[in-house]
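Enquirer: mind folding the following:
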Amino acid sequence: MKTNNMILDVNERPQLLKWITLSLQHLFAMFGATVLVPIITGLSPAVALVSSGLGTLAYLLITRGKIPAYLGSSFAFIPPILVAQGMGGPEGAMVGSFLAGVVYGMIALLISKFGTKWLMNILPPVVVGPVIIVIGLGLASVAINMAMYENPGEQTGYSFTLITVALVTLAVTIIGSIFFKGFFGIIPILIGVVTGYLFAYTQGLVDFTAVKEASWIAMPDFIVPFVTYTPEFSWAIAGIMVPVAIVTIAEHIGDQMVLSKIAGRNFLKTPGLHRSILGDGVATMIASVLGGPPNTTYGENIGVVAITRVFSTFVIAGAAVFAVAFGFIGKVSALISTIPTAVMGGISILLFGIIASSGLRMLIDNKVDLGKKRNLIISSVILVIGVGGAFIKLGDNFQMAGMALAAIIGVVLNLVLPGKDEQKELSFEEEIESKKNSAA
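Expert: Predicted coordinates for the structure are as follows:
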């Protein structure tokens, strides 16, 4: 039965032309952010598209086609991927991503056995909020360097033209976010990238040589274990990558709750949070064995669902198939590679700031009282350790740095410090039922 003024229910399949149109809409919604992650981390955008599509299809299969969610590249993993690449190259980062996916599977198994209350106890807002802030602030220098320098990694080659391109891109994205309505209000990132790209072209920053030389059909630059490299386990990389799963799992739960409220159904109960987390983990493992960034549920696509009221998982699956197809179109991959870093820097200034602000919003929405010493101590320690870049190194085989260390210390402080607030039981079923009644 349809609820909340649904145009298409979860299990309904639209007619072919409408199906294609709606699926392409989801593809465009996730496109800008999904290709931004590999560009920043030096991975292949084409592989990211393929792994995003395959990961989404796996997610739909594991959740029995009952949750209309698209999975794209995760921003939370950008800092650890950059660090891991410096230690073990892209191959080392892929091993770390795979291990993070395994953690998802372990958490899913524990949820299926013991429920969710234990997880909420470990990851309350006072821990997750500051860690999310650390993710955004930790990436701030990356965005600014991309916007200002010809060689962002070395911080050399300052250019007024580059910063101008970045600011124009940023301005258009902000205008789109505030003033555009309907579907265009969901894709301000893509609109900002396209506008910034066109402006960069007028400044002589775009070279189409690679596009002209590229073939229409091309194999993406996959990084496959035991084919292109022999994977090696590293405690140091594991210590950097795996703890990030703590943050992304918390974000995943939030996305599922939002989607449940929009649909008027409790997806945490049916098909179950354990299935959705497992699907997220499997998608991340698929990405890691192909050479793409870890995947996560995408807020952009949840926004599309909210506006269109189209909840069909057939539409989501169609978008996933299109993403895989785009990954094998050489001209598209070459065109993405011509986007100047200044354009992506301009976009990143807003996106990374939004990540940090989202952590602050989590604290506010959950009414975390920073007037209480306990909460103030936990959030303060997480912020300084995470943003300050503290790390623990034991010999040459183990290192835990930055955000990962901040997350672990935050969890420990929350568990051991006295005066923990009694968490009020959230009756999610009652909230969903209320949404159904108000919609009726």
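Enquirer: going forward, measure contacts and count neighbours with C-alpha atoms only.
Expert: OK.
Enquirer: show me what contacts A210?
Expert: Shown in contact with A210 (CA atoms under 8 Å, 6 or more residues apart in numbering): A334, L335, T338.
Enquirer: so which of those residues is the most crowded?
Expert: Neighbour counts for the contacts of A210 (other CA atoms under 10 Å) peak at A334, which has 21 neighbours.
Enquirer: and L170, which of the three is it?
Expert: helix (DSSP: H, G, I helix; E, B strand; the rest coil).
Enquirer: hmm, it is touching G192, no?
Expert: Yes. Here L170 reaches G192: they are 6.9 Å apart, a contact under CA atoms under 8 Å.
Enquirer: which neighbours do those two share?
Expert: I347.
Enquirer: ok so, going back, and which of the contacts of A210 is nearest to F31?
Expert: F31 has its nearest neighbour among the contacts of A210 in L335, at 13.3 Å by CA to CA.
Enquirer: can you list the buried residues in the one helix or strand A342 maps to?
Expert: Taking DSSP states H and E as the criterion, the element that holds A342 is helix 341-365. Judged by neighbour count using 16 or more other CA atoms under 10 Å, the buried positions of helix 341-365 are 341-363.
Enquirer: what do you get for stretch 16-29?
Expert: Those would be W19, L22, S23, L24, Q25, H26, L27, F28, A29, for stretch 16-29 by 16+ other CA under 10 Å.
Enquirer: please provide the structure for the following sequence as well, for comparison with the first:
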Amino acid sequence: MENNVKLRVDEVPKWNQWLILSLQHLFAMFGATILVPVLTGLSPAIALISSGLGTLAYLIITKGQIPAYLGSSFAFIMPVIAAMSIGGPEGVMIGSFTAGVIYGITALLIKWTGVQWLMNLLPPIVVGPVIMVIGLGLASTAIEMAMNFDEESGTYVQPMLHFSVALVTLAITIVASIFFKGFFNLIPILFGITGGYTMAAFMGLVNFTEIAAAPWLRVPDFVTPFATFTPQWSWSIVAIMAPIAIVTLAEHIGDQMVLSKVAGKNFVKKPGLHRSILGDGVATIIASFVGGPPNTTYGENIGVLAITRVFSVFVIGGAAVLAILFGFVGKVEALITSIPGAVMGGISILLFGIIASSGMRMLIDNQIDFGIKRNLIIASVILVTGIGGAFIQISDNLEIAGMALATIIGILLNAILPGKKYGQGNGAMFASLEEQLKEEENNNAA
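Expert: Model prediction:
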């Protein structure tokens, strides 16, 4: 399974290759990682730094055995926006910390009791629709950015001018995604942002003043508990962000299985699913201590591994170090900040749609039968509750709303309604995970 491997997981690259290979990974994750903080109002520079720090922590926790890069999580975009409106960046850090702790607790439970309970708690019939809610719930945000909605006046300002930029950005991203080959096929977001930014500049929508004034080296404005702010616990923010950590655990399992297949190694078995989940959690906790968004493993970087056949964790570590260094370059942050909303809106139209489609794909891949009423009911309630913006006001300081409420209701419905086996479907995702875990148990028994 390890045919054509150019660099093994534990192999140190030659010095003249190391920088180029690490830069390649950095560019693969760059567009997506900066997109999340730009959309949510967090600092792109700090997102890069927390991404690099989180990746290094992940590599240490997984004993340098899993070549995975961690970047900003798309699943938390809507919760972070909601948390920002309640408690600002400081509130987001409370929520991120809680999400990281949930990852840690889950890792310990998997270590002690196995993973079957998690599979029963989060079957595809629950996870798929929740992922669809994540994408579709952000649809209006994408359009408002693309058409330049002004919140103060409540109207669109020069909507056709901005929408034309968004459409060009979208078109470039689609062309890059469909027609570009090799490594270039992995960075369509970067191509889209670059092309849209260029068009926006020609139309006078870009202000270069701040870029010119920005210093080359600059320490970002970190959001650090007990240093820059005094943490104040908010159950409403925890209720918004914590349930999403439960959902992204299913995505994490899927990423580990894909990565195992690409690398020809069973990472679920060694170093173990509990270590990779713990690494994800620690990375998110680190982000919460510096002011970055929650982190997760990146599909773009798995794609780089598949194409290059370079699995060295030293290359991944090099990309993490470069991301940290980029975070301290003032002109990079100023350049990112100057990207017009129309450009990000064009990217978001595709990106948010892909997130929603990924939820649909999970249902299809696992062959969920919607001829069975329980499956139809669970999916329907999750979608309408999550997208419709339902909420439960428990107290003045605690509100469970939207996606978080939809996730909890989905889990409860799956637990209460008869016929749980139908929620798992007949697909390969969880079946293949069960096979790997059984293999591990047999090996341990032998």
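Enquirer: so who does the residue most central in space within structure 2 touch?
Expert: Nearest to the geometric centre of structure 2 sits S73, at 2.1 Å (CA atoms, centre = their mean). Contacts for S73 of structure 2 (CA under 8 Å, 6+ apart) come out as T33, V36, P293, P294, N295, T296.
Enquirer: next, count neighbours for the third one.
Expert: Pointing back at P293 of structure 2 there. Counted with other CA under 10 Å, P293 of structure 2 comes out at 35.
Enquirer: quick one: it and I49 touch, right?
Expert: No. Between P293 of structure 2 and I49 there is no contact under CA under 8 Å: 10.7 Å.
Enquirer: circling back to that earlier point, how about the contacts of S73 of structure 2 in TSV, adding distance to L7 of structure 2?
Expert: Below are those laid out as TSV (distance: CA to CA, whole Å):
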residue	distance to L7 of structure 2
T33	26
V36	31
P293	31
P294	30
N295	26
T296	24
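Enquirer: just the residues you listed: which are in strands?
Expert: Among these, DSSP state E puts N295, T296 in strands.
Enquirer: nearest to M93 of structure 2, of the contacts of S73 of structure 2?
Expert: When those are ranked by distance to M93 of structure 2 (CA to CA), P293 comes first, at 8.0 Å.
Enquirer: how many other residues sit next to V206 of structure 2?
Expert: What V206 of structure 2 shows, counting by other CA under 10 Å, is a neighbour count of 16.
Enquirer: buried residues, stretch 323-340 of structure 1. List them.
Expert: Counting neighbours by 16+ other CA under 10 Å, stretch 323-340 of structure 1 gives 323-324, 326-340 as buried.
Enquirer: same question but for stretch 372-384 of structure 2, I mixed them up
Expert: So stretch 372-384 of structure 2, judged by 16+ other CA under 10 Å, has buried residues R374, N375, I378, A379, I382, L383.
Enquirer: which other residues reach that stretch?
Expert: 125-126, 129-130, 132-133, 368-370, 406-407, 409-410, 413-414, 417-419, 422-423.
Enquirer: how far is it from where the chain is centred?
Expert: Here stretch 372-384 of structure 2 is found 25 Å from its chain centre; the criterion is CA atoms, centre = their mean, to the nearest Å.
Enquirer: what about the helix or strand hosting V126 of structure 2, how far off from structure 1?
Expert: Here V126 of structure 2 sits within helix 124-136, counting by DSSP H and E. On superposition with structure 1, the mean distance recorded for helix 124-136 of structure 2 (mean CA distance after the TM-score superposition for structure 1) is 0.3 Å.
Enquirer: what are the contacting residues of that helix?
Expert: Residues contacting helix 124-136 of structure 2 (CA under 8 Å, 6+ apart): 75, 78, 247, 250, 352-363, 366, 368, 375, 378-379, 382-383, 386-387, 403, 406-407, 410-411, 414, 423-425.
Enquirer: list the buried residues for the longest helix seen in structure 1?
Expert: When structure 1 is parsed with DSSP state H, its longest helix is helix 78-114. Neighbour-count burial for helix 78-114 of structure 1, counted by 16+ other CA under 10 Å, picks out 78-85, 88, 90-109, 111.
Enquirer: next structured bit after it?
Expert: helix 117-122.
Enquirer: now the strands for structure 2?
Expert: 70-72, 149-150, 155-156, 295-297, 391-395, 398-401.
Enquirer: mind putting those strands in TSV, mean neighbour count and distance to G281 of structure 2 included?
Expert: TSV is the format used below for those (neighbours: other CA atoms under 10 Å; distance: least, CA to CA, whole Å):
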stretch	mean neighbour count	distance to G281 of structure 2
strand 70-72	30	11
strand 149-150	16	36
strand 155-156	14	40
strand 295-297	27	8
strand 391-395	12	27
strand 398-401	20	23
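Enquirer: including distance to A45 of structure 2, could those strands go into a markdown table?
Expert: Converted to a markdown table, the strands of structure 2 look like this (distance: least, CA to CA, whole Å):
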| stretch | distance to A45 of structure 2 |
| --- | --- |
| strand 70-72 | 12 |
| strand 149-150 | 26 |
| strand 155-156 | 30 |
| strand 295-297 | 14 |
| strand 391-395 | 34 |
| strand 398-401 | 30 |
